[in-house]
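# When you get a sec, could you give me coordinates for this:
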Amino acid sequence: MHAFTKFLLLQLLASLGRQAFGTEIINGKKVRKTSMLFMASVQNRGGHVCGGFLISEDFVMTAAHCDNANPVSVVLGTHNLKMINNNTMRYGIQKCKHPMYKNASLGNDIMLLKLSRKAPVRKNKLIKFVQLPSLYVKPKANQTCIVAGWGWTKTNGQTVNELLATKVAIVNLNTCQELWPKRLPANVMCAGGSDSTTGFCQGDSGGPLICGKNEAVGVVSFNYMANCDYPNAPNVYTDVSKFLPWIKRILKKKKC
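Model prediction:
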């Protein structure tokens, strides 16, 4: 790894509150117990179906297409899905899907999940919420960011029990569109999957793209033909900044 690349990585990890990874999403590494404490596992009665992330004491953000799996709860406070205390870590949910959502390929792939009780952010050292991005500060092309989840580690694989994360580079949206064989929806951003061997896979949907000062700038939406054998076309995320008025309105009302 070049010295400059190492410097960029160290700067990113520092800005994430020293949220470094352990030793071994696609080509990811295990996340330390004290890192990324905003991560949520969105689950149906069969277990994990999507990722998510805590944005307030009352709401988790995820992808709208995760509703296809009929989620009924979220799990907070653990990176290991084998270690769940249902009495304290599991929360019932009310789904607030974006009103313009039809399917992921048409955009608006974002959903808020109202928790059945407040997440004990101030009392529980294993639960934190993540910052939302600024409306005006955008990640730059080639900026290094992080995506995390419990999804497949290869095409047609299986989900994992321990949270994994990997570094991905932001892809300029015009470049991303040129690399995709079909028209991308509005209000998306691209990172990873192209010119690299890292990215997300099925089961990571709804998880965050973390950039800058620990900001969740994107929501995992879709990849190219469910193919996680990178490099291929860039991965596509919902651009959180484009939905800030809708998000803040719900957070203020504390209901859909």
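
# contacts and neighbour counts: CA atoms only from here.
OK.

# any idea how far Ala141 is from Thr197?
As for Ala141, its distance to Thr197 is 17 Å (criterion: CA to CA, to the nearest Å).

# ugh, typo on my part, it should be Asn142
15 Å.

# what does Lys213 give?
25 Å.

# which residue ranges form the helices in this structure?
3-15, 86-89, 173-179, 244-253 (DSSP state H).

# compare with the first, here's sequence two:
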Amino acid sequence: MSRTLVAFLLLGVSCSLADPLYRNEEEPALPQLDGRIVGGQDTNITFYPHQISMRYNGNHRCGGAIYEKNKVISAAHCVNTLSGPGNLTIVAGSSNIWFPNTPQQVLAVREFIIHPKYRTLNNDYDAAILILDGEFEYNDAVQPITLAKERPEHNTTVTVTGWGTTSEGGTISDVLQEVEVNVVENSECKSAYSIMLTSRMLCAGVTGGGKDACQGDSGGPLIYKNELLGIVSWGTGCAREKYPGVYCSVPDVREWLLETIDSYADVGKIDFL
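Alright, predicted model coming up:
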């Protein structure tokens, strides 16, 4: 997840979320608003054609998912510190984020809309919609994804993808990564995150740790049955035992997403006279 400076007032601390959070076992668990794939494997964009790379000044900032030809869903914390959409671009259609000669499509961001209830304190309602300046052309590597309507049961296998770092404090991946994790019921996840966790959040991890999203994966998709189930949001460290990754639950912000997207139905369309 892309880290910015976040004040954790409830815990009386502040930290730079661009860096990994290290702590002693005696210290309280602090959320790290950053995401990357740990314990995964290389994959091809054609298996996840909804996946995009959000760039700021040409540098990878966050992930996201294509919903329509000119609309992308990502995390609010990926854009909430920006003064506007200037210098933001969306890259789709490539498995490798560093090689411009590979097939890819690039569009500028015209506007972004952050969930009105988003809270920087704990990343509640961590969802945003990006309106693009133009439209993607759909092909095998660029496709939209539908929104999940409900959460799957505890321990259901789900998949998270992204170009984030492959270890806590590591470097981001050149090639798109995928990893399977399991849904963790919020009642169980609260043992790790206590009052920071809300009903708009969804947890996923594996027993013993070792698989997770991490820095650079923020805003990226957690998918189940080819639907967008979650948006990479935050967590304590990456792939730590007893600390699942935390996602914005799409079923719980779905109504806002659909209503807002519908209100921007004609934005980005080109009229031919």
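
# can the helices of structure 1 go into a markdown table with extra columns for mean neighbour count and distance to Asn223 of structure 1?
Formatted as a markdown table, these follow (neighbours: other CA atoms under 10 Å; distance: least, CA to CA, whole Å):
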| stretch | mean neighbour count | distance to Asn223 of structure 1 |
| --- | --- | --- |
| helix 3-15 | 14 | 24 |
| helix 86-89 | 11 | 30 |
| helix 173-179 | 14 | 12 |
| helix 244-253 | 13 | 24 |
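
# right, and the ones you listed - which one's nearest Phe38 of structure 1?
Among the helices of structure 1, the nearest to Phe38 of structure 1 by CA to CA is helix 86-89 (12.7 Å).

# Once aligned, what mean separation remains between the closest one and structure 2?
Here the mean offset of helix 86-89 of structure 1 against structure 2 after fitting is 7.1 Å, by mean CA distance after the TM-score superposition for structure 1.

# Map Ser41 of structure 1 onto structure 2.
Using TM-score structural alignment, the equivalent of Ser41 of structure 1 in structure 2 is Ser53.

# And for Trp150 of structure 1?
Trp150 of structure 1 maps onto Trp163 in structure 2, by TM-score structural alignment.

# just Leu12 of structure 1 next, same as before
Checking TM-score structural alignment: Leu12 of structure 1 goes with nothing.

# from memory Leu12 of structure 1 sits against Gln143, does it?
No - look at Leu12 of structure 1 against Gln143 with CA atoms under 8 Å: they stay out of range, at 9.5 Å.

# just the strands in structure 1 please.
Secondary structure of structure 1 by DSSP state E: the strands cover 29-30, 39-44, 47-54, 59-62, 73-76, 90-97, 111-115, 144-149, 164-171, 188-191, 208-211, 215-222, 235-239.

# could the ones you listed be laid out in a markdown table, adding distance to Ile250 of structure 1?
Listed next are the strands of structure 1 as a markdown table, based on distance: least, CA to CA, whole Å:
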| stretch | distance to Ile250 of structure 1 |
| --- | --- |
| strand 29-30 | 33 |
| strand 39-44 | 19 |
| strand 47-54 | 14 |
| strand 59-62 | 9 |
| strand 73-76 | 19 |
| strand 90-97 | 9 |
| strand 111-115 | 9 |
| strand 144-149 | 25 |
| strand 164-171 | 28 |
| strand 188-191 | 21 |
| strand 208-211 | 19 |
| strand 215-222 | 17 |
| strand 235-239 | 17 |
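
# Of those, which is nearest Lys6 of structure 1?
Using CA to CA, the strands of structure 1 put strand 144-149 closest to Lys6 of structure 1, at 11.1 Å.

# about what we covered before: can you convert the helices of structure 1 into TSV and add a column each for distance to Gly206 of structure 1?
Below are the helices of structure 1 laid out as TSV (distance: least, CA to CA, whole Å):
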stretch	distance to Gly206 of structure 1
helix 3-15	22
helix 86-89	19
helix 173-179	20
helix 244-253	15
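
# can you tell which of those helices is closest to His65 of structure 1?
helix 244-253 (17.1 Å).

# give me the stretch of structure 2 that that closest one matches.
Aligned by TM-score structural alignment, helix 244-253 of structure 1 corresponds to residues 254-263 of structure 2.

# once the two are aligned, what's the mean deviation for that stretch against structure 1?
Relative to structure 1, stretch 254-263 of structure 2 is 1.6 Å off (mean CA distance after the TM-score superposition for structure 1).

# contacts for that stretch?
Residues outside stretch 254-263 of structure 2 that contact it (CA atoms under 8 Å, 6 or more residues apart in numbering) are Lys71, His115, Ile129, Leu147, Ala148, Lys149.

# hang on, the earlier thing: so which of the strands of structure 1 has the densest surroundings on average?
Mean neighbours per residue, mean count of other CA atoms under 10 Å, is largest over the strands of structure 1 for strand 59-62, with a mean of 30.

# who does that one touch, helix- and strand-wise?
strand 47-54, strand 111-115 (3 or more CA pairs under 8 Å, 6 or more residues apart in numbering; DSSP states H and E).

# Which one of those lies nearest to Leu163 of structure 1?
Across these (criterion: CA to CA), the nearest stretch is strand 47-54, sitting at 10.0 Å.

# ok, average deviation of the closest one from structure 2?
Strand 47-54 of structure 1 sits 0.5 Å off on average (mean CA distance after the TM-score superposition for structure 1).

# any idea of the angle that strand forms with strand 215-222?
Between strand 47-54 of structure 1 and strand 215-222, the angle comes out at 150 degrees (axes from the mean of the first three to the mean of the last three CA atoms, to 10 degrees).
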